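The amino acid sequence is not available; the structure is as follows:
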């Protein structure tokens, strides 16, 4: 699969590197051409501008900070439909670091508004980049579950393929309107982790949940 990555930071490195290792074609586009080239050389991918990445992929990954997302999408012309007809993966988290609450309650919906025609899928936002670098994606004998929120069936199928390429197990979590719940879950989990808690211990197995 051809994957264009908007951004050259840690999530671009972690996800792009693993996808390149799995045999997918990856092009990293960054605001800094030097950083994009450096990352591409490290992970074995192509590199270019943000616009190059937006035009390259069957799937596009938005891998920038939540604060930078608006500017990056405007740079590639997303408000004019430049990403229309393709899956756009949103892995952002808009977390206020002062109190670990949401700074923006609906990032995925905002990104969808800024990318008319694109099939936005919220994914990969519940784990930090070191998790995505690790292999295999297995914890306590089970593959890592990766929640996906989106409205487009074809886009969800493509993102599921990319989850499995990392060794994870895709978990459909509802439409894009539910992405705000996934974003809130990330903020909640980060607070638990920073406090030394184990989020995996908070939820009973399905057979005992109800």
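Looks like it arrived, so ask away. Keep in mind that this is a model prediction, so the values were computed, not measured.

From here on, just use CA atoms for contacts and neighbour counts.
Noted.

Leaving out chain neighbours, which residue sits closest to the spatially most central residue of the chain?
Against the mean C-alpha coordinate of the chain, by Cα atoms, centre = their mean, the closest residue is residue 91 at 2.6 Å. What sits nearest to residue 91 in space, not counting adjacent residues and going by Cα to Cα, 6 or more residues apart in numbering, is residue 125, at 4.6 Å.

what about versus this one:
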């Protein structure tokens, strides 16, 4: 599969490394050409601009901080038309009681991205865990996916399984806000030294 990676940070490297090992054809695009070149060399991929990465991919990973995401995506809207765009961002900031959503009370980050590139097929995925987790511990993890387009979801399911992880259908893009809120809760518990897994029973006990 052809994959464009928009961004050259930790998430771009963690996910891109797994996909490169699976044999996918990757172009890394970044605002800083040196960072794109360095990451592409580590992945065995090609480097380019944001536009190069967007135009290359059957699937495009948007691996940018949420604060920078919308302007970049809007500038790439034409190139992203018809493509699966993976949003792994979290619109979270520190708050008085822990992490909070900057989108609280409004559209999710994934919906805002879909609005910025209305002809793209946005799929929310890979946002619950940090880059270090995807780099080292992806095997067996469930990855919630939210999206509307069946073809785009199929592509992203393939990319999830290529990392050794398990795709978990979580509904349409209207559900992405719940997944983002879950990430804020889970990451906050981890930072506080807790284990969010202890909140949930085994599935066979879930109904009492």
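The structure has been received and is ready for your questions. Keep in mind that what you see is a predicted model, and the values were worked out from it rather than measured.

care to give me the TM-score?
The TM-score (TM-score structural alignment, normalised by the length of the second structure) is 0.94; 202 aligned residues with a Cα RMSD of 1.1 Å.

Can you name the residues that contact the residue nearest to residue 91 of the first structure?
Contact partners of residue 125 of the first structure, counting by Cα atoms under 8 Å, 6 or more residues apart in numbering, are 90-93, 183, 186.

returning to what we had before: what does the residue nearest to the centre of the first structure align to in the second structure?
The alignment partner of residue 91 of the first structure in the second structure, by TM-score structural alignment, is residue 88.

distance of its match from residue 7 of the second structure?
11 Å (Cα to Cα, to the nearest Å).

same question, residue 155 of the second structure
Residue 155 of the second structure is 20 Å from residue 7 of the second structure, where distance means Cα to Cα.

cool, and residue 83 of the second structure?
Note on residue 83 of the second structure: its distance to residue 7 of the second structure, by Cα to Cα, is 17 Å.

quick check, residue 171 of the second structure in a strand?
No: judged by DSSP: H, G, I helix; E, B strand; the rest coil, residue 171 of the second structure forms no part of a strand; its state is coil.

any shared contact partners between residue 88 and residue 7 of the second structure?
Common neighbours of residue 88 of the second structure and residue 7, counting by Cα under 8 Å, 6+ apart, are 62-63.

what's the matching range in the first structure for the longest helix seen in the second structure?
For the second structure, the helix that runs over the most residues, judged by DSSP state H, is helix 176-191. Helix 176-191 of the second structure corresponds to residues 179-194 in the first structure, going by TM-score structural alignment.

With stretch 112-123 of the second structure instead?
Under TM-score structural alignment, the match for stretch 112-123 of the second structure is residues 110-121.

Check stretch 145-154 of the second structure too.
Stretch 145-154 of the second structure maps onto residues 148-157 of the first structure, going by TM-score structural alignment.

Surely residue 28 of the second structure is in a helix?
No: counting by three-state DSSP, one finds residue 28 of the second structure to be strand, located in no helix.
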